[in-house]
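Asks: A structural model of the following input is requested.
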Amino acid sequence: PVFGGVDLVVMDAPSLPEFGEGVGPLVAAWADPWPGEVVVSAGLADDALSEAVRLDRPAVIGRLTEACGAGPVGRWDRANALDVYCPGGEFASLPEDRVLSGSNAALLETAAGWECVQFEQADLIAPDTWRLTGLLRGQRGSVPGDAAIGARLVMLDAAVARARLGGEAYGAELVWQARADDIPQTAMFEDRAGLPWPVAHLRVRADQLSWTRRGSDVPESWAMPEAENAGRFAVGFDMGAGFGDPVVVNVPFVEWPVGAASARVAEIGPDGRTGLWAVI
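Replies: Alright, predicted model coming up:
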């Protein structure tokens, strides 16, 4: 048999421990017909590739036919919709409680990186084209971003696997290839999953700025004890000329200086990297 090319997607995804321990990007592929198994190789150069992961089933990979703006975090996004062209793939509507429990999750390619989104309603609006509505944005510590026409959407299911990379791959632009005769592609891996999550609940009361830490180690169920709101945080203030150098604090609050127009807060991880900023 003669098989066509493989649509390979390499994703520097947010924290998704259900796809296995270790550090490495998530990888998905689609081909029609599916060759049975796709061995994905990666390396620092075309002539230095080694096996990174084996994929045993095709993933559901679509592309947006309409642009989608960034949505809210912490509540339903009823304004935006994802119109997805996905030949050979299907989507299904699910009840609200199933979505809130983590179902119908996908990774969306945005200007801010790979955003984890979920959807409640799936409607077939044209041949191989679906409209996904009732969205939850910025899941798993990711940040909502603008998605352009042609942006990829990958369903998070058993067809997605985590690649295994050596330490020299971090921060490097790697070459990826699904088959020996496919055109190689490049993708940067910065271990976005290892970054601290953005903090939440920024508020100013009685001249004190406070916030709440978020993270994959915080229990998702309200039946569990509340996690300790502690860590190392970087805090910066805009006094009218842009944000200055941040200060580092070990408590989830700081005094609001007189004359500050806005503030931003980010958690500092155990490896010293600063997470994504939250602004008030």
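Asks: going forward, measure contacts and count neighbours with C-alpha atoms only.
Replies: Noted.
Asks: gap between the residue lying closest to residue 131 once chain neighbours are set aside and residue 93?
Replies: Nearest residue to residue 131 in three dimensions, chain neighbours excluded: residue 83, at 4.5 Å (C-alpha to C-alpha, 6 or more residues apart in numbering). Residue 83 sits 14 Å away from residue 93, taking C-alpha to C-alpha, to the nearest Å as the criterion.
Asks: one more, for comparison:
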Amino acid sequence: MLAPRCREREPSTLSAFRVHRGGEGQAVDPLIASAVGEAHAPAHRGIAYALFEDLALADYGNRIPSLTFEVEADDAPVALAQVAAQASGGRVSGVGLGLVEGYAASGADMVEALAPLIEARGLALTSGEAGLRLRAAADGASGTIRAEALTARVNGRSVDPEQRSSGAVDAVPVALSLRHYDAARDCQTGVQRVVRPGAGRQEQGIDLPEAMSADRARALTAARLNAAWSGRARMDLRCGWDALAWNAGDVVRVDRAPGLWRIEEREWEAMAVRLALRRVPGAGGTLPAGASPGAIVRQEDAPHGPTSLMLVDLPPLRDGVASAPSIAVAASGGPGWRSAALFVTGASGEAVPAGRSAGRGVMGRVETLLAPGSATLVDRRATLDVMLLADDMMLAPADEAMLGQGRNLCLVGRELIQFEAAAKTGARRWRLTGLRRGLRGTEWAAGDHRTGESFLLIEEDRLADPLHAVGQAADLGATLRVAALGLGDVEPVEAMMAVTGEALIPPAPVHLTAQAVTGGVTLRWVRRSRAGWRWSSGSDVPLAEESERYVVRLMQGEQAVRDVETSVPTWTYDAAAIAADGSAGSALTVEVAQLGTHATGRAARIAIMV
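Replies: Predicted coordinates:
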């Protein structure tokens, strides 16, 4: 590697620190020596490092801040031939190979150190009286192999002096990526990708530990892809002894064969010289337009801050039949918050580690009371005003196609809602409109809202399943307690709830009607399913339960008059039952609920007069 030279800087405003440049005579740092003893303290010779002493961390959330160090090597670009000579100990030379801004040569030997440089630039390593030498195809032809140099007879038998072949098109990568150090972005890793037209599926990449601009990297990538395309053409020549003057790596012209050819192999075979050649691109050509190096994405070095935790019992979010409650944890915080450790508290009070939280969730509180709404209409009158945890949290609008894919789904209290539009009304404040109410069977919660209730944007990659992490399942009716502890938390943050098993509860039937018949009333309804939220075929939704059963309850005020089970979506309250109940001439409320495998569903209601 080219030896770096550190440039002197003004004293840091962070605190005092010492720079050790990695020399062979580097002394032990006094702070390390005082900690472990001078006899046991390493000097780290050959390693450059900076040591901070008494660095105040209070301004950085009590953690080590992001630090950037700039190390400069040479003051100007270096000849590629010089890099090759230095990496090989002077055994490899070259002329006119161009310049490099920096190259990190590494590997077990010279071949490994120089291989990325040779591959990316399409160089050839030739040997001769002057030793090893790097050559580029752009240097032009060293000469021409004339037709009279070919031989048609070897050892008294006829041979084909010239054999040509062409590789398959799909053997050339359809896209080539080059990973390099981007000089415009503090030598962070950059990637340039070039795609060719035509057939093919495979993609390839080149790792080049060289500092260069994005333009240069893209041009180099295009040149390599062009070389791979040209290199499909191959040729084997049988020549006389004079061909021993050619060396592997030489670029030549061949009579009756257009273009430039590189000799890849030279072999003495049956009293003749066999040359294996591959076509290489000629000099010139049009390089692709300028490339963008991209932008550096810097994370804000903000304090981690306290953790906010939400524990939710979700209805089914995906199609399919749930067999256990769907319990999820969402955790979040300010701009510097990253994650928190999770713990499940058992009946004994012991906190069991349950992994870590998922990504930073978008959550907050509802500021105004949300009026009751219908699950069958798009609510364009009501507005949902929320205050999020942090000002950098964003909500975005969604069109019909995006809503159909599940975007902008949120849990408001216990109701699942989707919103079309989101407008920022102030710091951390948003107004949501175009509401789809009572989704996934949560219409029962549409009239049970209050000011200050929780708001959570449902993004599955930002939800964690703490019970799965500890190999447990939630019991219906049990109380679940989950705690979170992040870097900014002095004490664990706890959330607690009673498990209702929303994913296991069949939704309420719909289209409940009552029709007067001779001596009584006939009730009819249409069942729903917790596994059939998409009506894709026009047929009945799947049952999703072990059997089809319903419970019909007749209420007079707060008193239950009759409970009946039925296996079909209809039931008649006939004259005999009315007489037995003594309910003739009374106003009753009928409740119909589906009996599920794990739980009784929520009821649909209708008022009747008997």
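Asks: thinking again about what came up before, which one of residue 83 and residue 93 of the first structure has more residues nearby?
Replies: Higher neighbour count among residue 83 of the first structure and residue 93: residue 83, with 23 against 16, using other C-alpha atoms under 10 Å.
Asks: three-state assignment of that one?
Replies: Three-state call for residue 83 of the first structure (DSSP: H, G, I helix; E, B strand; the rest coil): strand.
Asks: same thing with residue 395 of the second structure?
Replies: From three-state DSSP, the assignment for residue 395 of the second structure is coil.
Asks: residues touching the aligned partner of it in the first structure, list them.
Replies: Using TM-score structural alignment as the criterion, residue 395 of the second structure maps onto residue 91 of the first structure. Neighbour list for residue 91 of the first structure: 122, 130 [criterion: C-alpha atoms under 8 Å, 6 or more residues apart in numbering].
Asks: If we use 7 Å, what do you get?
Replies: residue 122 (C-alpha atoms under 7 Å, 6 or more residues apart in numbering).
Asks: Next, find the distance separating it from residue 229 of the first structure.
Replies: Residue 91 of the first structure is 38 Å from residue 229 of the first structure, by C-alpha to C-alpha.
Asks: ok, which stretches of the first structure are helices?
Replies: Along the first structure, the stretches classed as helices by DSSP state H are 96-100.
Asks: Which single strand of it contains the most residues?
Replies: strand 113-126 (DSSP state E).
Asks: give the contact list for the most centrally placed residue in the second structure.
Replies: Closest to where the C-alpha atoms of the second structure average out (C-alpha atoms, centre = their mean) is residue 461, at 10.1 Å. By C-alpha under 7 Å, 6+ apart, residue 461 of the second structure lies in contact with residue 358.
Asks: okay, now residue 444 of the second structure: neighbour count?
Replies: Around residue 444 of the second structure there are 17 residues (other C-alpha under 10 Å).
Asks: again with the one 4 residues further on
Replies: A total of 14 residues lie near residue 448 of the second structure under the criterion other C-alpha under 10 Å.
Asks: So what does residue 58 of the first structure match up with in the second structure?
Replies: Checking TM-score structural alignment: residue 58 of the first structure goes with residue 360.
Asks: which residues touch the spatially closest residue to its match that is not a sequence neighbour?
Replies: Closest residue to residue 360 of the second structure apart from its sequence neighbours, by C-alpha to C-alpha, 6+ apart: residue 332 at 4.7 Å. With contact set as C-alpha under 7 Å, 6+ apart, residue 332 of the second structure has these partners: 307, 308, 309, 360, 361.
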